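Undergrad: Below are the sequence and a predicted model; questions follow.
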Amino acid sequence: MSNNGTKPQDVENSLRSHQLTHDDAYKRATKSRLTDFDSLKAVRNAAQELYNAGMTGVEGWRNERNEGNTIVDRLDHAVADTRAKLDEVEEKKDDLTQKNMQLKNPGYREAGRQPRGYGSGEIDMGMDDVPKATEQSHEKKSVEKEEGQDPAERGSKQ
């Protein structure tokens, strides 16, 4: 028995129950649906190094700090990599949403542009190269005026 009346076995069991290893922390993190394995592994390794640095003393940490390769720097890099991957996923999500909208609504265009036939007052039949009838009639009138054959004048002459 020890000084306070507890058995050595009880002390050992108590220490085991309160001890959280890095593997346990990693398993708990993966159970909480953090699925980016590389980022979790980087964080786990940095935590292990932090633990080891604490066990070996401050001298090793000072050397790493002078080299610009501290554990905090490594964690910052891991966070930056995770954010970059998240941005890529968001871009892919936006692209897929855009394609989905185009499949559901054939007249749908990119953001900022209205679908065909809505709000413009005319329906786009897909003939963008063909001049519109109003443009053709204006061209005919201008040609006739240049030649002196204005339809109003022709009617008065006849």
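TA: Nice, I can see it.

Undergrad: C-alpha from now on. contacts and neighbour counts both.
TA: OK.

Undergrad: if you go through the chain in chain order, where are the helices?
TA: 8-18, 22-31, 37-56, 58-67, 71-104, 133-147, 151-157 (DSSP state H).

Undergrad: can I get these in JSON lines with mean neighbour count?
TA: Below are the helices of the chain laid out as JSON lines (neighbours: other Cα atoms under 10 Å):
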{"stretch": "helix 8-18", "mean neighbour count": "10"}
{"stretch": "helix 22-31", "mean neighbour count": "12"}
{"stretch": "helix 37-56", "mean neighbour count": "15"}
{"stretch": "helix 58-67", "mean neighbour count": "12"}
{"stretch": "helix 71-104", "mean neighbour count": "14"}
{"stretch": "helix 133-147", "mean neighbour count": "11"}
{"stretch": "helix 151-157", "mean neighbour count": "9"}
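
Undergrad: ok, second structure coming up, stack it against the first:
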Amino acid sequence: MNYWVMKSEPDTFSIDDLKRKKREAWDGVRNYQARNFMRDGMRVGDGVFFYHSNCAEPGIAGIAEVATDAYPDPSQFDPKSQYFDPGSSRDNPRWMLVDVKFVKKLTRVITLKELQAQPNLTDMALVRKGNRLSVMPVTAAEWRAILALE
């Protein structure tokens, strides 16, 4: 089993939205490294920290689970979508996504500042300055350490 952080702006899609919908396609990822994590690394059943980004208090708001293997993101083919990519084709899709399903909302948001203050999380990609990936791996030790903070 692998573990991941997936970031979303809560004004766009929050842990409460996922709770209400139960399952959602994680579309719109347009970074090759993040795409590769979804395409090559994610497997059904992997754990996901749902991270609220670009908000007053960024942090981990909930837990989700990878519900599907990666498949082509249909928004890349839709000229009306903000995620349309004219260079991508159905025969050779450039962008992938996975579906995630709701597991639980945390009793409180574990803030980025709190994560950065943990000595055992200093190597975690999420807490390193300048890391703007929307999808990134989490080690099993990091997963356990963060769960213990709740």
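TA: Alright, I've got the coordinates. Since we're looking at a predicted model, the values are computed, not measured.

Undergrad: TM-score of the superposed pair?
TA: Remark: TM-score between the superposed chains equals 0.21 [TM-score structural alignment, normalised by the length of the second structure]; 59 aligned residues with a Cα RMSD of 5.7 Å.

Undergrad: could you say what helices and strands the lengthiest helix in the second structure packs with?
TA: Longest helix in the second structure by number of residues (criterion: DSSP H): helix 140-149. With contacts taken as 3 or more Cα pairs under 8 Å, 6 or more residues apart in numbering; DSSP states H and E, helix 140-149 of the second structure sits against no other helix or strand.

Undergrad: Pull out the buried residues from it.
TA: Neighbour-count burial for helix 140-149 of the second structure flags E142, W143, I146 (criterion: 16 or more other Cα atoms under 10 Å).

Undergrad: out of those residues, which one sits closest to G47 of the second structure?
TA: W143 (8.7 Å; Cα to Cα).

Undergrad: Surely the closest one and Y3 touch.
TA: Yes. Under the criterion of Cα atoms under 8 Å, W143 of the second structure makes contact with Y3 at 7.0 Å.

Undergrad: any idea which helix or strand carries Q33 of the second structure?
TA: Assigned by DSSP states H and E, Q33 of the second structure belongs to helix 32-36.

Undergrad: can you check V100 of the second structure too?
TA: Using DSSP H and E, the element containing V100 of the second structure is strand 99-111.

Undergrad: which residues touch N63 of the first structure?
TA: Residues counted as contacts of N63 of the first structure (Cα atoms under 8 Å, 6 or more residues apart in numbering): none.

Undergrad: From R16 of the first structure, how far out is it?
TA: For N63 of the first structure, the distance to R16 of the first structure equals 34 Å [Cα to Cα, to the nearest Å].

Undergrad: same thing with D38 of the first structure?
TA: Distance, D38 of the first structure to R16 of the first structure, using Cα to Cα: 29 Å.

Undergrad: and if you look at A47 of the first structure?
TA: With Cα to Cα as the criterion, A47 of the first structure and R16 of the first structure are 20 Å apart.

Undergrad: May I have the residues that are in contact with K105 of the second structure?
TA: Counting by Cα under 8 Å, 6+ apart, K105 of the second structure makes contact with I15, D16, K19, A61, G62, I63.

Undergrad: Now that we have these, which of them are buried?
TA: Using 16+ other Cα under 10 Å as the burial test, the contacts of K105 of the second structure include I15, K19, A61, G62, I63 as buried.
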